[in-house]
Structure formats: structure tokens, C-alpha cells
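Below are the sequence and a predicted model; questions follow.
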Amino acid sequence: MPAARPAHLCVLAACLSLASAATWAQTSPLTVTPEQRRVAEQVASAGVPLSELAPNAPEQHTVQPGDTLWDISKLFLKSPWRWPELWGMNRDQIRNPHLIYPGQVLMLVKVDGRARLQVAQGVGGASTGDTVKLRPQMRIAGLNANAITAIPLHLIQPFLTDAVVFDIDQLATAPRIVAAQEGHVILGKGDLAYARGDFGTASEFRVFRTTRPLVDPTTREVLGYEAPYVGTAEITRAAENRVTPDGKPEIVPATLRVTAVKQEVGIGDRLAPAPARNLERYVPHAPDAPLSGQIAAIYGEALNAGQNQIVALNRGKRDGVERGHVLALWRDGERVVDRTGGRPEAIKLPNERHGVLFVFEVYERVSYALIISVKEPVKAGDRFTQP
């Protein structure tokens, strides 16, 4: 496609690689909320104002392996979490905003001060520079890659087992490691451990150290109990209650094999069943209602946090926090003395927005967020709001 293309010819889009409506239904793992659908419907009728586009929004973009909805939204829109607008611009063609594939050509068109979306498919391949034909109808294309994700999942996956909060200190009564093979004090991957407790029907477990309370920076309320993750283990032999030949009861603990470690597993560590994780449900979106709170803690031992680190928030399900919420980080303005007038006078500088959080795990009274971008170190007590 020629580099200089009239702005009114094209819009952003991606065709669905689906053979039928039934196939689409089976491959759609995400739920579109009523608010997201409302925004999409509203935008679809007229497109978005040009003022909402990123300053350097390209006229076209070929989706590459490794692209995410966040990346693409950031190319075309000022606020990358506003994916319903990105989806809504081609509402008739993209029935599910999460089914966008590498190789699809995304085009941008500007008409009468508005931007809309249209599908374009490369002829003879999808590489940059190919001639592009606009396809106003849905096309069934043989795409060899999976649909792109909403955000870079590799930033979150390492923490899905690390960051765990219990509403009550339930680990106090959870199964516990009571001994190790050959008298070992610490265990590594592949070592055997022996544990007692109620294992239920689970066979795979996460191993945790003693919990620490998460406290609200303002109210001092205990929001939950954070459990430091140390590894995983699986049961290889169930516990037994035997009777010795002389008629005395004998307890034989369950045998577990350590399958992964973040740090050494030790006697006294507690076990909790490993939950199933659905990584596809992380869709960036702003809260539907005003939301504000504070950083309750920095995950781990650090006093401050930076980009790609995790923080605990003092808001959870009861406050309306959802997975995928994008939040703005604020730094309180300093209190200084104005000495430029006739007499010194105390003043407070304005609060400054300096980062973006992405919520990936939500509990009743607390949630975990990834710091996606930040200008200054983040510390407990820092504030956040809707973006």
C-alpha cells in the first residue's frame, strides 16, 4: 500500500477467523460487560472524535506476533485501556474484540472529524508494504496463530502463584509439612516431604510460609493475610492411619514431591490447593464508577516499587474492583514554604499523576496490581484513582 494514503479511505479493524457462528461461540472465552457493549454501540454509530486518537496514530498496522490489545490500542488511542472504543469502531465486523490475529491489517480512516474502522486484508501475504484491498464483508481466513492477548501475559504469569491473599488466616489450620526425607531441613525441587492435615480431594498444592497481615494505611483495618509463596508440591502417597501389631494407633503422613521452588521449602510450611487459572480474562478497562484508594503494601521485601512490580491495594470486590481495571497512580504534592512574597507562607503543591496500575487479582477487601508505567518510586500509602 502506498505510504501516502488519503486519511478518509481507511479505518482500524481485524477480521474474525471463524467458519461459523457456532465456532465463534465456542472460541469466545470472555464476557463483554453491558457497559463495554454500551460504549461500543455508541462509538460504532459515529466513530470516535479525532481528539481521542493518539498524536501519531498510523494509517495502518499489520498485527505482529507478540502484539497485544494494549499495544494496538496504544498505537491508535491516547488511552490504551479504552479498548471498547477500538472495538466499537468496527462493531459490524469485529463481534468479539479479543479475536484479533497476527497477519491481519488494521487500517485507520478519518472522515468529518471522526475516526472509524474497516477490515483490510493483504494480498499475497500480510507483510508491511503489500498491496491492501478493503474487504467490507466478514472473511474467513486461514490464520496460523492464536488470537492476540489483551496485555503481555508474561508480566503477570510469574506472580499468579506468588501473590496470594486469604480473607482470614486460614493457613493457620491448613495442611503442614512435618518432616523431610533423610532428615533434611530444607527441600528443593524433586525432594520428598511429609505432611499432615486435611487435604480434601486436591492432589496439587502451593506451599506457603507464615502469613503477614495487610493493613489499610488509613483505617488500620486488617484487609487480609498475605502468604509468601515458596513453591509447589504434589501428593504421591496418601496419609494412613494404621494400627501396630500390638494394637496401638500409628499415624503415617502423606508423601509429597516438591515440583517447583521459588525459595527452599521447609518444615512448618503450609499447603493450599493450587487453583486453576484463566489467563485470557485480563481485559484492560476503566472502572465504571469513581474509585480511589491507597497502596497497602509493596509485594516482597522492598520498601519502594517500580515498573513491572506488584503492589497490594486497599480496595477489593466489595469496593467494585475487577480484574483488568486500569488505575492512575498519584503522588501527593509536597508541602513547601513560599518565600517569594512579603512573608514566608506554607503551601501545598498539587498532586501529580505519575503512573498506571493494572489489576490482575481481586479478593474481598484487597487486590493486586501490576505497575505498568511509573515516573517515580511507588511506596505504601500512595494513592490511586480511576484513570
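Structure's in. What do you need? Numbering: from 1, shown residues only.

Could you use CA atoms for every contact and neighbour count after this?
Noted.

okay, now V252: neighbour count?
Using other Cα atoms under 10 Å, V252 has 14 other residues around it.

okay, now the one to match up with it:
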Amino acid sequence: MIKKFAMLLGGMFFTVAVYAAASQLRPNHPDTYTVRRGDTLWDISARFLSKPWLWPEIWQANPQVRNPHLIYPGDVLNLSMTGGGPRIGLEPRVREEGEPVTAIPLSELRMFLKEMRVMNADEVEQSPYLVGFEESHLRATPGNKIYARDLDSAQPGQRWAIVRPTHRFRDHGGSEGGTDLVGNPSHGSFVADELDSDVSMAPSPWREDTRHDTHVGKGDDRGVEVSVIGTGEVIATNGDVTTLVLVDSTLEVRKGDRLMQVDDSPYDPYFYPHAPKAMPADPRVLGFADAMIGVGSRQVVSISAGTADGIDNGTTFTVMNQGETIADEVSGNYNRRDTSRKVKLPDEYAGHIMVFRTFDHVSYALVMDALRPLRKGDKLVLPE
């Protein structure tokens, strides 16, 4: 009896998945699609789904596609409607050389996947650090000996990542309750204070315009971003000081640079987009990379939620631009300077983002599509 019930329940779930998939198909979806170099799973799904983040549900309901992460350029996807719902078939063709298509363009995100980490400020300040270099050099380049303190667990042959702070993320939606000059809630992240007087900041990818914020330097601390700038290999330990050789570096290494364990597998190459398992409290866009005012499709944003808030790789959000707070010039006796009565305009849909790397209270996300520029402080809501 239990076995029959389980089979019936499984059939119900399959039927529901197929029905949900059919309801999301675009009316003008193509019957076939030939996978091209540079495609992503999101791009392909967007051609025939009104909600492209649902592609895992559809392909899970269609066993013809055994693994959507093993689709290559040159393969042909057949999409057809039958009496039982949508069916997606895969016809392998003469394949081009190259890797299978990915959910997101990983090659464009290397810096954020391999070279950036977000940690608690205490973790950074209490980590091992460099105190000097051979022959009293002021800087070190690959091949030089470097000396570190507090590296008590080091063993000869072990490699350590050399990192330098780049950014401090602060959420201005917390207890400070900051607002900008027109009365809108102020959420954002700001360039970090130096955590060590001997160490200047490494170049940061985050570009924000903080001129119009009245609470710069305040707000809830979400974490400190550090950049991996080199690798050192332990060659000897001598009491309080450990000797390493600088194996490689992207910047000149300085006194005060921190050492952290090498992360051999810093990211997961497979992503399955899904709605948040639990909605965090008031998640926002903290900042964006390589832009001043706003970002669009295929650009990276940081958000004010991480693993501690239930966020994992693949979590997908809809982004809403905050509605402006403006003066009601009609009820204000037609005086444009009378701001005693204000009205907040509705939030507007901006686009979708998908998380690709998480930390405790901050995550990096890729803008998957955008109808309008995404801005600092934009709200994140369920992907509908």
C-alpha cells in the first residue's frame, strides 16, 4: 500500500512539474535550437520560457536531457508539446571543440570566483601577517624570501594565499536608519578603512557614488572583502617567524599583508537557479562592480545577504528599483520649495540576479537580465 501511494505521489509531482513548465512556455517558442559557443543555460531557456530561472524544473521533468550541464555547442534541443506537456529532446551533432555550456559565464567572473573573499573584520585583523623581506627590501616580488608572524601551524612545503583588504561592506538599512538627501532609505557599501596602518588598500572592483549619503562610515558591518594578491610557500619555521618564498603575485607584496589558507576549490561550477529557500529580512543591492550609477545585464552586484541568511549558489531574485520620494507640489500650495508634504512613488521592476558566490552576510550575484539599470539600495524580492 505504501509503495503504491509513493508511486502515485511521484506521478502527481511529475504531472505538476510538467503543467508548471507548460504554463511558462512562451507562445512563440522555437521548435528547435542549436546550441552556440558562448551560450549559457539561462540564455537558452530565455528563448522559450517566460521565466528562464525555471529551466531546472522543466529539464528534470524530461528525462531526454540527462544532464543540462553536459550540453555542448552544436547540440540541437528539440522542444515540442505533446498530450502530456512539454518535451525537450537532445540531439547530439558534430560538436565544436570546447567546454559544455554553463549556467552563467564563469570565464567572465574569474576575479570574483578565485581572487575575492569576504570575511569578518576580526578574522582579517587576527590572521598571520608579513613582517619583512630578505635583504631588508621594502617590497617583495616572486622569488624573494618573505617572513611572517603568527603562522604557527605552517609546515614546510605548505602554500598560503597572501591577501590584502579591498573593501568594507556596510548595510545602511540597519540600526542607523540612514537616509539620503531626498529622504529615501540609504543602503550601500563604502570603501573600507585601512585595517592596518602599514598596508594600503588593494584596488577594489566596486565603484559607488557616495557623495549623496549622509551616513558615510556608519551602518551595520557586513564584512571585509580581501583580494588574493599572491602565493607563498613555507620553506622554514624558526620560532615566532616563518620563512616563505613568494611563488607568484599580481601586486608588490608589502609588510602587513595577511596570509590565509589557499582555497583549492573556491567555487562550484554548476548552478541551478531557484527562488530563495527562505526570504532574508530586507535584502538589498549593496554595490556594483566597475560602474558608478547603475549596472545592466552580465554585470556583478554585491547583495546584503549570505549563507547566514539562507542564501546559496543559484538563489535568484527579482530586483526592484526604489521609487523616489518627491514633493507633492499640488497639496504644497504650488510652491516647489515646499517639501512639507511628500509622496513615495511605487517601486519599479528592474531585472533578475542570480547568486554565484556566497559568504556569511554578503553574496556576489550576476545580473541575468535587466529592463532598467540596477542601482545601489534596490530591493530584492521573490523572482516573480
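On my side now, so go ahead. Bear in mind that the values here come from a model prediction, so they are computed numbers and not experimental data.

In structure 1, which strand is the longest?
The strand that spans the most residues within structure 1, counting by DSSP state E, is strand 352-362.

residues in structure 2 aligned with that one?
Aligned using TM-score structural alignment, strand 352-362 of structure 1 spans residues 348-358 in structure 2.

one step back: once aligned to structure 2, how far is the longest strand of structure 1 on average?
Following superposition, strand 352-362 of structure 1 is found to deviate from structure 2 by 1.7 Å on average (mean Cα distance after the TM-score superposition for structure 1).

Next, the buried residues of that strand.
By neighbour count with 16 or more other Cα atoms under 10 Å, strand 352-362 of structure 1 contains the buried residues R353, G355, V356, L357, F358, V359, F360, E361, V362.

who's in contact with the third one?
Pointing back at V356 of structure 1 there. Contacts for V356 of structure 1 were tallied using Cα atoms under 8 Å, 6 or more residues apart in numbering; they are V326, L327, A328, L329, I371, I372, S373, V374, P387.

which non-adjacent residue is nearest it?
Counting by Cα to Cα, 6 or more residues apart in numbering, V356 of structure 1 lies nearest to A328, which is 4.8 Å off, once chain neighbours are set aside.

do the last one as well
For V362 of structure 1, the nearest residue in space outside its immediate sequence neighbours is G316; the separation is 5.7 Å by Cα to Cα, 6+ apart.

And the one you found, what's its match in structure 2?
So G316 of structure 1 corresponds to G306, using TM-score structural alignment.

ok, its match - how many residues close by?
G306 of structure 2 has 22 nearby residues by other Cα under 10 Å.

for it, what are its contacts?
Contacts for G306 of structure 2 (Cα under 8 Å, 6+ apart) come out as D312, T358, F359, D360, H361, V362, S363.

same question, L134 of structure 1
Contact partners of L134 of structure 1, counting by Cα under 8 Å, 6+ apart, are Q118, V119, A120, Q121.

okay, the residues you listed in CSV with neighbour count next?
Listed next are the contacts of L134 of structure 1 as CSV, based on neighbours: other Cα atoms under 10 Å:
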residue, neighbour count
Q118, 26
V119, 26
A120, 26
Q121, 24
